[in-house]
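Student: Here is the input, now give the coordinates:
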Amino acid sequence: MLSFPVVSKSNPLRRCGTAVACALLLAACQPQADKAAAPADGATAAAGEVTLYTTREPGLVQPLLDTFSGQSGIKVNTVFVRDGLTERLRAEGERSPADVLMTVDSGNLLELVEAGQTQPVDSAVLDAAIPQHLRGADGQWFALSLRDRVLYARKDLPLQSFAYEDLAKPEWKGRVCIRSGQHPYNTSLFAAMIAHNGAGATEQWLRGVKANLARKAAGGDREVARDILGGICDIGIANAYYVGRMKSSEEGSEQRQWGDAIKVIRPVFASAADGGTHVNISGAAVAKFSPNRDNAVKLLEFLVSDEAQSLYAKANYEYPVKAGVALDPIVAGFGEMKVDPLPLTEVARHRRQASEMVDRVGFDL
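Tutor: This next block holds a predicted model:
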């Protein structure tokens, strides 16, 4: 509602006449009135923006986002959320500015879907680039890069192939290193083992792996390489991309020595007819209340382009989700990878069971 000043003897506008004064005031107020009456269309107001909520370290994805912005003209607002992404989205509700949700670990991504914080996307570009078992059947989530769970082996060990089931064989007693069984990387692997071999066989296998440990299940993946160099163990399970980081470290540094002491073998599930290597993912989804949905889909489609997939491989030594993309030379040196075709949703279904099994066998004790 417009409000006008009182026209009095002391008011200089009186000298111009009441009608003229009102006309001037109306003209002055007109831009504000038009603005207030303009439609509150979020997509129009922010046509050149997209907001990304990510649990990934910003430095790892920033080169990708900068390239996307440079090519599309769409500004990416990045919000780094270390913990509690689902809880934050629930608290924000329909007011949330989030357009794209990016996480590491399939469990975290599927948790967002199960919590109702994502929406389906129908994109021929995404469907063509990402294998079916690495995306939601209804387009609720998409893998963007792969993190293969591989075998680190002493460099001079006469070993060329390996099956995950082999970790429990008596010949490896006192020779295996691994991080905590409760770490998501390992509960995901154990869940895949349950899906392939059943709970009973997996528990027996897990007890066998525990019996073969050279030390307590602890530390991180890079510590597996460190302890192989130190002669504590001969083999261990860890993520491949850490080897890229270690081997690209400064010459003579500790991590470079750890990386140079090992070779990478991609295990498979021997019990599976089409057995492949277990992978975890980094992935993304469009947020349920995305105010810039079209831009969100554009960002996802860019992230599976050849250029972006190549940047993924070079920035963090992760394996591209899209076939035919050039690999980083270090990653290429690990040889060809056949990905376990087991749907990630099936793996996620057994993760709680795997976690309970870790405690039951005292794997971390």
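Student: contacts, neighbours, all on C-alpha from now
Tutor: Will do.
Student: Quick one: residues contacting residue 192.
Tutor: Applying C-alpha atoms under 8 Å, 6 or more residues apart in numbering, we find residue 192 in contact with 278, 342, 346-347, 350.
Student: 6 Å instead?
Tutor: residue 347 (C-alpha atoms under 6 Å, 6 or more residues apart in numbering).
Student: Where does it sit: helix, strand or coil?
Tutor: Here residue 192 is recorded as helix under DSSP: H, G, I helix; E, B strand; the rest coil.
Student: one more to line up against the first:
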Amino acid sequence: MSLLKRSLVLAVLMLAPTTLAQPSGELVIYSGRSEPLIVPVIRLFEQQTGIKVTLQSGTATALANLILQEQPNPRADVFIANDAGTLEFLKLKDALQPYLSEQIRKIPEHFRARDGSWLGVSGRSRVIMYNTKLLKPEELPKSVFELTAPTWKDKIAMATTRNESVIAWVTALRLVKGDEFTKDYLLKLKANGVVTLNGHTDVRKAVGRGEFPLGLVNHYYYHLELRDGSPVGVIYPDQGPTDIGVFVNAAGAAIVKNAKHLREAQRFLDFLASPEAQKLFAELNFEYPLLPGVPVAPGVRPLETLKLMPVRLDELGKELEKTLKLLDEVGLG
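Tutor: You can find the predicted model right below:
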């Protein structure tokens, strides 16, 4: 059994899938996204099309493994994931149905599979958030690689390395800096006392309360904590001329191979790439809309102003198991 399957089997067993009726005009979606972030989008789709959606939520990695188990007779028509790596992994397992429409082609190629197997629907950058009462502007790090310095010992929080966004970030580091460098970097972070918490919400709240001066998060967690009234700021790291840039990942969606409601699934993916849905993603969670011309939420730094890490998102999936193995060797938590 592969490393990925060993790591996911318990989570899959806890999903307890139910039998889902699939008459004409319905759509079954498996979603790894938090329901408050995706349900408003689904409701708008239902209102506009009259198609009834059945939603099954869970962790993205467990649902991905469930899709593999259910082939060639899947329950799900569409899969929504928190990151491109999970989608690309399913593509490599031949579990997705490519679809490239005129609307989907409007999303920049960097944020979708080249063969149409999956579509990025919203973006998120990996940033460092900080507590403004604990740190002065002149004290702030400018690179994630500065976080191994003695200055930051026991002062950094991050989400568990089981988190999809963390796994994707580590994979991107491997692709840009190599396995040896990345493993050494993570070991130095561990030795410097970085604390891993259950999730990014825990990290942003801990930084907001002043329990840690710094936290590694997706950019929208900073905005959520700022909206809650906490004294926090944000650093977009590695933006210098010789720096690697900030990693920008995408939450995305795909049609499951052998989907029973292919037409409805195609309509849903076209809808996700529409201005209406893209605007909702920006407003609900401060994420980057990926359709050109749709504005970011007020206060969010526009994506086009960032220096991006030179990694194609459709390169992440094939590296997933190697990243999991490296993280297991590091034992960061």
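Student: Give the closest residue to residue 265 of the first structure in space, chain neighbours not counted.
Tutor: residue 151 (5.1 Å; C-alpha to C-alpha, 6 or more residues apart in numbering).
Student: Show me what that neighbour aligns to in the second structure.
Tutor: Mapped onto the second structure by TM-score structural alignment, residue 151 of the first structure lines up with residue 128.
Student: That match sits in which helix or strand?
Tutor: Using DSSP states H and E, residue 128 of the second structure maps to strand 119-131.
Student: That strand vs the first structure, average offset?
Tutor: Superposing on the first structure and averaging over aligned pairs (mean C-alpha distance after the TM-score superposition for the first structure), strand 119-131 of the second structure comes out at 1.3 Å.
Student: What residues sit buried inside that strand?
Tutor: Across strand 119-131 of the second structure, burial judged by 16 or more other C-alpha atoms under 10 Å covers 119-131.
Student: and the match of residue 151 of the first structure, what is it in contact with?
Tutor: 215-216, 234-235.
Student: Apply 8 Å and report the result again.
Tutor: 144, 214-217, 219, 234-237.
Student: Could you check how far residue 147 of the second structure is from residue 103 of the second structure?
Tutor: As for residue 147 of the second structure, its distance to residue 103 of the second structure is 41 Å (criterion: C-alpha to C-alpha, to the nearest Å).
Student: same question but for residue 64 of the second structure, I mixed them up
Tutor: 26 Å.
Student: Settle it for me: which of those two has more neighbours?
Tutor: residue 64 (24 against 14; other C-alpha atoms under 10 Å).
Student: Just to check, the more buried one is in contact with residue 86?
Tutor: Yes - between residue 64 of the second structure and residue 86 there is a contact under C-alpha atoms under 8 Å: 7.2 Å.
Student: Show me the helices in the second structure, by range?
Tutor: 3-13, 35-49, 60-70, 84-92, 164-177, 179-191, 200-209, 219-227, 262-272, 275-285, 320-330 (DSSP state H).
Student: Show me the one of those helices that comes nearest residue 26 of the second structure.
Tutor: Residue 26 of the second structure sits nearest to helix 262-272 of all these, at 7.2 Å, using C-alpha to C-alpha.
Student: What range does the closest one cover in the first structure?
Tutor: Helix 262-272 of the second structure maps onto residues 293-303 of the first structure, going by TM-score structural alignment.
Student: gap between the matching stretch and the chain center?
Tutor: Chain-centre distance of stretch 293-303 of the first structure: 16 Å, with C-alpha atoms, centre = their mean, to the nearest Å.
Student: how big is the offset of it relative to the second structure?
Tutor: Mean for stretch 293-303 of the first structure is 1.7 Å (mean C-alpha distance after the TM-score superposition for the first structure).
Student: if we can go back for a sec, looking at the helices of the second structure, which is buried most?
Tutor: Highest mean neighbour count among those (mean count of other C-alpha atoms under 10 Å): helix 84-92, with a mean of 25.
Student: after superposition, how close is it to the first structure?
Tutor: Looks like 2.4 Å for helix 84-92 of the second structure (mean C-alpha distance after the TM-score superposition for the first structure).
Student: so that helix versus helix 320-330, what angle?
Tutor: Orientation check (axes from the mean of the first three to the mean of the last three C-alpha atoms, to 10 degrees): helix 84-92 of the second structure against helix 320-330 gives 130 degrees.
Student: Helix 84-92 of the second structure aligns to what range in the first structure?
Tutor: Helix 84-92 of the second structure maps onto residues 106-114 of the first structure, going by TM-score structural alignment.
Student: So what touches that stretch?
Tutor: 86, 102-103, 118, 140-141, 280-285, 344-345, 348.
Student: And for residue 240 of the second structure, the neighbour number?
Tutor: Count around residue 240 of the second structure with other C-alpha under 10 Å applied: 11.
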